[in-house]
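**Student:** After the sequence you'll find the predicted model.
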Amino acid sequence: MHPSPSAEAELAAELDSVRPGLSASYAAALPGARAAVLTRLWRALAHEPLPWIARREPTADGLTLHLTDGRRLHGPPADPYATAAYVTEVRLDARPYERAAELVTALGVPHGDAFAVELGRSTASLALSRAGQPEDAPEPESSRAWEQRVVDGHPYHPNCRSRPGFSVAEQLAYGPEHRPSVRLGLVAVDDCLLRGKWPEWLWDGERALIPVHPWQTAHVLGIPAQDGPVAHPLMSLRTLALPDDGPHVKTALSARLTSSVRDISVQSVERSPAVSEFVESIAARTDGLLQVTRTLGAISAHSPDLAAVIRESPEMYADRARGERVVPVAALPLTGLPASPDWLAAFTRLALTVGLQLLDLGVALEAHGQNLLVVLAPTGAPLRLVYRDLADIRVSPARLARHGIKAPELADRMVTDDETTLRRKLFGSLVAGALGSTAGAAPVLRAALERAVRDLPRTPDLAVLRQEPLPTKALTLMRLSPQRPGDQWARLPNPLFTEIVLKHAPIDQ
């Protein structure tokens, strides 16, 4: 399996037939997309524990990676928290590479061919996503509209826009950055697992109706679906918002997006209302600083490929009469607010206060930029947080017991008392992920963290946060290790005690 060197051209040819009006914009977006994916890949090469990298050597003009086979990779200094695309070229021995897919192919590492195919598609799809953006769009008025502004996907994953199995027409029809309206399908089932209160409009007599994504209907289910409501896709692609601030519908989508196949397990449906009620009760201990979008109902036709979850919209937790608004953390850089050191320090303090308090109680949130939202005052000041999608939290019965809290019955994969696992879950998603990408650079993150931690209670978790390298998922290592399921981790320089000196500038976007 080899990456086609014409992956960009193949998408261009399909675009010419589907939406020729975007062809010129797509071509213009390709250089920036190549740099964006190469920057993400270089971050991984510089910081992840890849077994074929023997050592890393800082140099006067950048960073050299010594491979186990004697070859050398050379590129610019690698800021682990940078979000701007600044890597336009990496040299393998004397040969320069501008495309991530071609570099991985040249490296010849195990499982690299499949990964290179994904990188080529990610680059092309990212250029497509950028090509369709309006120049003078009005200020978003809802969290949904803000989500659609997040064009580049995951800020650190080289597969940030990899959508295997999606044609160009389907990307344009279903990708939130293209701002489409998507008509959900409805599948009636006689035998199902149903938890919570299923909405009245999702019944056909005695049979429950399961909302399905049209891509799932076309490519996976092989059964007809009746027309359902029109909805708006959100950042996760498979979750869609119903109109007029209606609830969000999480559908099964059996496609590999970035790292994982996105389905809905039977066990998660079984436990979802109990998990929702439990986390809501824990969030109530934050004195209003954290709200959790409740799971209203969940259903499965005893299959991860045909299931859905209905949950509240985050808009419910903003007081519009007071001028409040809700913005996903992933979209915060687009507001311009993080440019203010005072604002960024205040947001960092809020996020760490909530995250560390819940961790001390026994709940480690997967608080990355997609799951975490912030309620802003009319002035832009961060007031409180909203958390959604509880599928990937971790819960410690031992920590709960120390606070006199009984753990509910949870899915086995959610339960752990391992301190490292709990801290990795929160620190990797919130600090190395959400806060890092909001700051956009190591020196900026360092300044915000230094100001924020001064006011936080001195807990064992905070001590670890201040004294050890920051964990982050080794996303590239995971893609190159298909034989090893589950998360793998890298350790990033901690800005709180490591001075990261970088000399580079982002390229034009």
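**Tutor:** All right, it came through fine.
**Student:** Could you use CA atoms for every contact and neighbour count after this?
**Tutor:** Fine.
**Student:** okay, how far is it across stretch 425-439, tip to tip?
**Tutor:** 20 Å (CA to CA, to the nearest Å).
**Student:** now stretch 401-417
**Tutor:** 11 Å.
**Student:** again, but for stretch 381-397
**Tutor:** 35 Å.
**Student:** And it, what's buried?
**Tutor:** By 16 or more other CA atoms under 10 Å, the buried positions in stretch 381-397 come out as 381-391, 393-397.
**Student:** chain center to it, what's the gap?
**Tutor:** Offset of stretch 381-397 from its chain centre (CA atoms, centre = their mean, to the nearest Å): 14 Å.
**Student:** Surely Thr39 is in a helix?
**Tutor:** Yes. The assignment for Thr39 by DSSP: H, G, I helix; E, B strand; the rest coil puts it in a helix.
**Student:** Contacts only, for it.
**Tutor:** 85-88, 158 (CA atoms under 8 Å, 6 or more residues apart in numbering).
**Student:** And here is the other one:
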Amino acid sequence: MDRVDLKPPTDAAGRPTDDIGRRADAYAAAPLLNCLLREVAQPLPDAAGDRPVHRLPGTGRLLRVRAGRRPADPEVHVGGAWQRIGHTELVKLVAEELRRHTGQPNGDLPAEMIDSRDTVAALLTARARTTAPEDPYVRSEQSLITGHPYHPAPKARGGGPVAAWLPYAPEAHARFPLVLLGVREDQVAEEGDTRALDALGTAPPGYRLLPAHPWQLDLLARDLAPAFADGRLLRLGTTEYDVWPTAAVRTVYEPARDMFLKFSLDVRITNDIRRLWRHDLRRLCRTDTAARTAFGAMGGPAAWLSDRGYRTAAFAFEELAVLTRDGLRGHLLPGATPLLAAGLAEDFEGSPLTAAPDPDAWWEAYLRQVVPPVLTAFGDHGVVLEAHLQNSLVAVDASGMPVQALFRDAEGTKLLPEVSRAAGWERLVYCLVVNHLSEIAAALAEHHPGLDPWPAVRRELARHGLPEIPALLAAPTLPGKTNLLLRWTGADGADARYLPLPNPLATG
């Protein structure tokens, strides 16, 4: 990849500029404020308007922000006046509030919040000196400077030095070759279709080819030294071509070969250490087969990007695991361009959402592609897709109109009755409606003032005969995931906890 200069930007006199710092503060404050306002703060009833006031119940302090889907400019009431606070002060305020609100300390999360902000600053610096990819799909995958809009530290990279992770950061438009390892044949563990891995290079006799993410190899250097020393592992060089990291960071794409690979990465990103865990790999083929069967029965145009199989080393089963995923071209409609849904919410350059000449028609087309396959998979096949913004692709035609949806990630997919129908439905509603449709609807309304996106969502949902739909359309609340409290209390990232949010679908 092109090496990125890590030095901060300077003015004509060589002094560091603070524009990057201000922008990083704003980017990092928005999701943290979203979490605080959703999960903890209490809105004051007479404080509506563009700067609503909230009471923080733990400390009793008053907080006001500039309202919007990305809240900004936080202020606290001190000595009879409103005082503006930056990101560092906001982190301190949130930490003190959560200590009192929960009765629990947390030594890690404040540091992760600061790390997330510093990561954004490094990414903004890098993006100012690199060129975005021409491919609109890759550009959409690499556009997420905000990231998860309701997570307190969405861009944290494990607290390591910038030089360790920036060469592999999708948001910095990174690209890099994969490291090729040879695993002794008696140490190979695999399941499913892994033929795509054998096409990456040539392993010597008695060994099988195993690609590795270079960042993960750096993290594992000490642990893997014995395996390299005794010949269980060999270094065979690198791929002759670069791969592009996608929004998930640990998943990469190679456009010329139309190939996706997903790796373990021993770094906490949002709620979890991003390993391919043994228990998930063991159920992968069953889950993926169920999803492929469901989409096959639908007859298109919606598509499932299959996680065909995995390969790893038995002595580092989770650490070196790599998963093979279907490419795009075998699933796309002719002439359609796939785009990451999260990129549409982030407003990447060239997004058709911002330029839609008829936003109502665009939104109705979007809903027709995204909603039916998720509901059909659940109702007809017992497959609970994790159809959030980062697992959903929307393909558009030459005019920018949505014509197809593609879904991915067997690791996050659940099956009935492994989870109860009620729990599966709650998860579906959170991922599809709260995480996904709410964000796209808000972005669309922001760019097209006066648009009310929710009647179209109600009409699309009402077309489907699931018994849960009438209750969803009448319920006063929807489930909102509590990422701030989940991280503060140290709950497992997979242990989703929800609180009630006002339901914009409710007709009253």
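**Tutor:** All right, it came through fine. In this text the structure is predicted, and so the values were computed from the model without any measurement.
**Student:** how close does the equivalent of Leu426 of structure 1 over in structure 2 get to Ala342 of structure 2?
**Tutor:** By TM-score structural alignment, Leu426 of structure 1 lines up with Leu428 in structure 2. Distance check for Leu428 of structure 2 against Ala342 of structure 2: by CA to CA, it reads 17 Å.
**Student:** Please say which of these two ends up with more neighbours.
**Tutor:** Using other CA atoms under 10 Å as the criterion, Leu428 of structure 2 and Ala342 rank with Ala342 on top: 28 against 25.
**Student:** and the more buried one, what helix or strand is that in?
**Tutor:** Assigned by DSSP states H and E, Ala342 of structure 2 belongs to helix 341-346.
**Student:** And stretch 129-145 of structure 1, what's buried?
**Tutor:** Quick answer for stretch 129-145 of structure 1 (16+ other CA under 10 Å): 129-133, 143-145.
**Student:** Include distance to Gln483 of structure 1 and secondary structure when you put these into TSV, please.
**Tutor:** Output for the buried residues of stretch 129-145 of structure 1, formatted as TSV (distance: CA to CA, whole Å; DSSP: H, G, I helix; E, B strand; the rest coil):
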residue	distance to Gln483 of structure 1	secondary structure
Ser129	31	helix
Arg130	34	helix
Ala131	36	helix
Gly132	37	coil
Gln133	38	coil
Ser143	38	helix
Arg144	37	helix
Ala145	39	helix
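**Student:** biggest separation within those residues, which pair?
**Tutor:** Ala131 and Ser143 (22.3 Å; CA to CA).
**Student:** and stretch 202-214 of structure 1, how far apart are its ends?
**Tutor:** End-to-end distance of stretch 202-214 of structure 1: 17 Å, with CA to CA as the criterion.
**Student:** Work out the gap between it and the centre of the chain.
**Tutor:** 29 Å.
**Student:** ok, now stretch 318-328 of structure 2?
**Tutor:** Relative to the centre of its chain, stretch 318-328 of structure 2 is centred 17 Å away, using CA atoms, centre = their mean.
**Student:** so how many other residues sit close to the residue lying closest to Gly86 of structure 2 once chain neighbours are set aside?
**Tutor:** Leaving aside its sequence neighbours, Gly86 of structure 2 sits nearest to Asp25 (CA to CA, 6 or more residues apart in numbering; 6.8 Å). Number of residues near Asp25 of structure 2 (other CA under 10 Å) recorded here: 23.
**Student:** Which position in structure 1 pairs with Asp25 of structure 2?
**Tutor:** Using TM-score structural alignment, the partner of Asp25 of structure 2 in structure 1 is Arg34.
**Student:** Give the buried residues for the helix or strand in which its match is found.
**Tutor:** Per DSSP H and E: Arg34 of structure 1 is located in helix 23-47. With burial defined by 16+ other CA under 10 Å, the residues of helix 23-47 of structure 1 counted as buried are 23, 25-27, 29-47.
**Student:** for stretch 292-308 of structure 1, same thing?
**Tutor:** So for stretch 292-308 of structure 1, counting by 16+ other CA under 10 Å, buried means 292-302, 304-308.
**Student:** and which of the residues you listed is nearest Gln226 of structure 1?
**Tutor:** Gln226 of structure 1 has its nearest neighbour among the buried residues of stretch 292-308 of structure 1 in Leu306, at 14.5 Å by CA to CA.
**Student:** What's the closest one aligned with over in structure 2?
**Tutor:** So Leu306 of structure 1 corresponds to Leu320, using TM-score structural alignment.
**Student:** Lovely, talk soon.
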